[in-house]
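Peer 1: sequence-free structure coming up:
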C-alpha cells in the first residue's frame, strides 16, 4: 500500500538551489499579481465607487444635518458632547420623518429637466398684494382674511436652477486639485485591489518556499494558524470599513460644521485614509495570535496575561493611539474596545494551547 509522504520530508538543497526555488516562486507570485491588477483595472471605476461610498454617504448625512438644525457657534462648542452624540447616533440614528425621507429620495432621483424646476411657497396675501401693486385696475387690494390662509405652491422653471442644483451637489462630492489626480487615484485603487485579490496566491507561493525549511510539526502550526490570521485580518478590515469609518466620518465632519468650516474632501487623500485605517485595524486584530506565539516560545504564559491585565489595557491604549492615523478620540476608542475583547480571546487561546498535565502527575 502506497503511503503519502510530505513533499519536503527528504529535501536537502544547497544555497544556490534555494535561490533558484525562491526565484521560481517569486516569478509565479508576480504573474499572479499581474493578473489581479489587470482584472482590477477592468473594474477600476466600480472599485473607486465602492471606496467612495462611506465618504459620499457621510457628506450627505452632514449636509442634511446642517440644513435641519441651528448651527452652534464656536463659543458654545462642546467637544465631548460632540464625540458622544457622534458615536450614539451610529447605534441610535436620529429620527427622520417619512416626509423628509421622501424629499431626500426625490432630490436624488431628479432628472436633468426636473432639476430646472423649483417650487415656491408664497402667502396668498403677499401674492395678491404684489399683483395689486403691478396692476391695481385688474387686481383689487387683498382682504385681511387672506393673512390667515395657508401658503400656495407655485412651480418656477429656469435653466439657472439646474445649474444651481448641480453646483450644490458637487459640494457633497470628493474633489481633485490637478488634472492627473483622478487617473492616478484610479491606478492606485486598481493596484491595491489587485494585490488584495492575488494575495492568497502570493502567500501560497511564499509558503511553498518557506515550508522547505520547516520541520513537519512547524508546518502543522502554519496550516492551523494561517487561516485564523487571514480571518482576523479580513475581520478587522471589514469591521473598520463598515462600522468604524461611518462613526469617524460623522464625528470629523460634524466637528467641521460645528466650528463653521466647509469640508472639501480631496479624493487622493480619502483613498489613502480609506486604505490606511482598515489596514491598521487588520494588523491590530492579529493580537490573539501574537499572544499565542509568545506563549509558544515560552516568553509569557496565560497566567501572566491575566495577572498583568492593567498593564495590557495601558499598552492597548497606546497601540490604538499609534496605529490610528487620526488623533481623534473616537477612532482610538473604536480600535481600543475590540482589541480588549481580542485580548480576552488571546488569553483563552493560550489556556487552550497549553499542554495538559498527565493525570498521573497528581499522584
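Peer 2: Happy to help now that I have it. Note that the structure is a prediction, hence the values are computed from the model and not measured.

Peer 1: okay, CA-based contacts and neighbour counts for the rest of this
Peer 2: Noted.

Peer 1: Give the helix, strand or coil label for residue 119.
Peer 2: Put simply, residue 119 is strand when judged by DSSP: H, G, I helix; E, B strand; the rest coil.

Peer 1: any idea how far residue 100 is from it?
Peer 2: As judged by C-alpha to C-alpha, to the nearest Å, residue 119 and residue 100 stand 16 Å apart.

Peer 1: what sits against residue 267?
Peer 2: 174-176, 182, 185 (C-alpha atoms under 8 Å, 6 or more residues apart in numbering).

Peer 1: Now tabulate these in TSV and tack on neighbour count and secondary structure.
Peer 2: Putting those into TSV (neighbours: other C-alpha atoms under 10 Å; DSSP: H, G, I helix; E, B strand; the rest coil) gives the following:
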residue	neighbour count	secondary structure
174	18	coil
175	17	strand
176	15	coil
182	15	helix
185	20	helix
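
Peer 1: Now tabulate the residues you listed in TSV and tack on distance to residue 82.
Peer 2: Output for these, formatted as TSV (distance: C-alpha to C-alpha, whole Å):
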residue	distance to residue 82
174	24
175	27
176	29
182	33
185	32
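
Peer 1: Return the distance of the residue nearest to the spatial centre of the chain relative to residue 196.
Peer 2: Centrality entry for the chain: nearest residue to the mean C-alpha point is residue 241, 2.7 Å, by C-alpha atoms, centre = their mean. In this view, residue 241 and residue 196 are 15 Å apart by C-alpha to C-alpha.

Peer 1: Okay, one more to line up with it:
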C-alpha cells in the first residue's frame, strides 16, 4: 500500500493539473492490469500455435553446444554429419525384420554402413563392464579397425541415442504433464516478447498520464526505441552470451566428472529468463528517462553520481550473468554503462530544452508587461 501511494504521488507530481483521489488512481491501475493481462493472453494463444518452432529456437543454443562436444568425442576420420546420419539409420532399423533392415542399410554407402555397425556395437558395449567389452567385440566378429573405433567412442563417451524425431537425445522430462506445461511456458515468454510494445505503452500511459499533444507525438518513437532496445538485449543474450554460458556450465560439469543430463524444463526456464533479463536490462534508458520526466533524476545528479551508478551496474551484471568469468560480465556491463551514459546526455539535452523554453516564456512575459498600456 505504501508503494502504491508513492507511485500515485509521482503521477500527481508529473501532472499537477490532473490530480486524482486515491480511488481514481486505483481504477487506472485496474484498467492497466486488465489491458496487460488481456494482451498477454492473446499473444500467448498466438505463440502457442507455433510451439514446435519456438522449441526449435530455444533449443538451438544448447543443441549447438552439445553437438560441438559430441564432435570432439569422435575420431578424426569420422565426421559429425556422417555420425548423425548413421545414428538415424540405426534408429530407423530398430524393430524391422532382418531382411527389411538389411535392405534399408544397403541404400547407403559403405562408410555409412560401417558407422551403423559401430552404433550397434556401441549401444551393446555400453551396458557391459569395461573389462568385458574387448571380449564382446571379439565374439561379435568386429574387425580390428571396427573394434578400435567402438573402443574410442566408448572411451570418449559418445552417445548412440536419438529421440523420436531423429535428433540427438540430450534432455528429458520426468512427469506426464511437463511437456504441456513447457509449451505453455514457452508461449508465455514468447508472448511477452511480441507484445512488449503494447505492455510498455500501457505502463507508460499509467505512469505518465495526461500527456500533452506534443508529448504524445514523442511517445510513439519512444515506444519504437524501447522495443528496439528490448529486442537488442534479447538477441544479444541469445546469440552472444547464452552459448558462452552453456558452454561454461557444460565444460565445468565435465571437469567435475558429472554427466550433463539436463532436464528440458529447467533448461527452458533458464534460457528464457536469462534472455528476458538481458532484454529488460537494455530498457535502462526508458526507465531513466521516465524518472527524469518525473523529476526524480536530473542531469546534475546523474553526472555527479556516475561512479556509483557504474558500480551498481557492474554489481547487477554480476548477479544477472550466471558465469563468473570477466568476459561474460563485461558483455553484460559494458552495454548497460554505455546506455547509462547516453541517458546522461539525453537528460542534459532535455534540461537544456526545458531551460530554453522557460527563457522564451519569461521573455514573452516581460514583453507583454512592457507593451501593456500604463495607467495615468
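Peer 2: In hand now; what should we look at? This structure is a prediction, so every number in the text was calculated from the model and none was measured.

Peer 1: what about structure 2, which of the contacts of residue 267 of structure 1 hold up?
Peer 2: Counting by both residues aligned by TM-score structural alignment, their matches' C-alpha atoms under 8 Å, structure 2 reproduces these contacts from these: 174-176.

Peer 1: number of nearby residues for the closest residue to residue 29 of structure 2 other than its chain neighbours?
Peer 2: What sits nearest to residue 29 of structure 2 in space, not counting adjacent residues and going by C-alpha to C-alpha, 6 or more residues apart in numbering, is residue 206, at 7.0 Å. Using other C-alpha atoms under 10 Å, residue 206 of structure 2 is surrounded by 19 other residues.

Peer 1: I'd assumed residue 28 was in contact with residue 206 of structure 2.
Peer 2: Yes: at 6.9 Å, residue 206 of structure 2 counts as touching residue 28 under the criterion of C-alpha atoms under 8 Å.

Peer 1: just the strands in the stretch 151-300 of structure 2 please.
Peer 2: In the stretch 151-300 of structure 2, no strands are defined using DSSP state E, counting those that start in this stretch.

Peer 1: Run a quick neighbour tally on the equivalent of residue 332 of structure 1 over in structure 2.
Peer 2: Aligned counterpart of residue 332 of structure 1 in structure 2: residue 329 (TM-score structural alignment). Residues near residue 329 of structure 2, counting by other C-alpha under 10 Å, number 21.

Peer 1: Name the helix or strand for residue 329 of structure 2, please.
Peer 2: helix 326-371 (DSSP states H and E).

Peer 1: for that helix, the distance to its chain's centre please.
Peer 2: 32 Å (C-alpha atoms, centre = their mean, to the nearest Å).

Peer 1: Kindly report the same for stretch 182-193 of structure 1.
Peer 2: With C-alpha atoms, centre = their mean, you get 17 Å for stretch 182-193 of structure 1.

Peer 1: so it corresponds to what in structure 2?
Peer 2: Taking TM-score structural alignment, stretch 182-193 of structure 1 hits residues 179-190 over in structure 2.

Peer 1: What of stretch 44-63 of structure 1?
Peer 2: Going by TM-score structural alignment: stretch 44-63 of structure 1 matches residues 51-70.

Peer 1: buried set for the matching stretch?
Peer 2: By 16 or more other C-alpha atoms under 10 Å, the buried positions in stretch 51-70 of structure 2 come out as 51, 54, 58, 61-63, 65-67, 70.

Peer 1: Same question for stretch 334-343 of structure 1.
Peer 2: 334-336, 338-340, 342-343.

Peer 1: now these as CSV including distance to residue 200 of structure 1?
Peer 2: CSV is the format used below for the buried residues of stretch 334-343 of structure 1 (distance: C-alpha to C-alpha, whole Å):
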residue, distance to residue 200 of structure 1
334, 28
335, 26
336, 29
338, 26
339, 25
340, 29
342, 24
343, 27
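
Peer 1: Out of the residues you listed, which is nearest to residue 166 of structure 1?
Peer 2: Nearest to residue 166 of structure 1, judged by C-alpha to C-alpha, of the buried residues of stretch 334-343 of structure 1 is residue 334 at 35.9 Å.

Peer 1: can you pull the contacts of the closest one?
Peer 2: residue 244.

Peer 1: measure it to residue 160 of structure 1 for me?
Peer 2: 45 Å.

Peer 1: And for residue 248 of structure 1?
Peer 2: As judged by C-alpha to C-alpha, residue 248 of structure 1 and residue 160 of structure 1 stand 36 Å apart.

Peer 1: Looking at those two, which has the bigger crowd around it?
Peer 2: residue 248 (23 against 12).

Peer 1: which residues touch the more buried one?
Peer 2: By C-alpha under 8 Å, 6+ apart, the residues touching residue 248 of structure 1 are 330-331.

Peer 1: swap in the one 3 residues further on?
Peer 2: Contacts were defined as C-alpha under 8 Å, 6+ apart; by that measure residue 251 of structure 1 touches 82-83, 86-87, 330.

Peer 1: can you rerun that using 6 Å?
Peer 2: residue 86 (C-alpha atoms under 6 Å, 6 or more residues apart in numbering).

Peer 1: how about it, what's its match in structure 2?
Peer 2: Under TM-score structural alignment, residue 251 of structure 1 pairs with residue 248 in structure 2.

Peer 1: got it, and residue 229 of structure 1?
Peer 2: Per TM-score structural alignment, residue 229 of structure 1 is aligned with residue 226.

Peer 1: repeat for residue 278 of structure 1
Peer 2: Under the alignment by TM-score structural alignment, residue 278 of structure 1 pairs with residue 275 in structure 2.

Peer 1: how near is that match to residue 55 of structure 2?
Peer 2: Where residue 55 of structure 2 is concerned, residue 275 of structure 2 sits at a distance of 15 Å (C-alpha to C-alpha).

Peer 1: still on that earlier bit, quick check, the match of residue 278 of structure 1 in contact with residue 235.
Peer 2: No: with contact defined as C-alpha atoms under 6 Å, residue 275 of structure 2 does not count as touching residue 235 (7.7 Å).

Peer 1: where along structure 1 do the helices fall?
Peer 2: For structure 1, applying DSSP state H gives helices covering 15-42, 44-67, 79-91, 98-108, 124-134, 159-171, 181-210, 216-239, 245-258, 267-284, 287-296, 302-307, 309-323, 329-353.

Peer 1: in the first one, what counts as buried?
Peer 2: This means helix 15-42 of structure 1. Buried-residue list, helix 15-42 of structure 1, by 16+ other C-alpha under 10 Å: 18, 21-22, 25-26, 28-30, 32-34, 36-37, 39-41.
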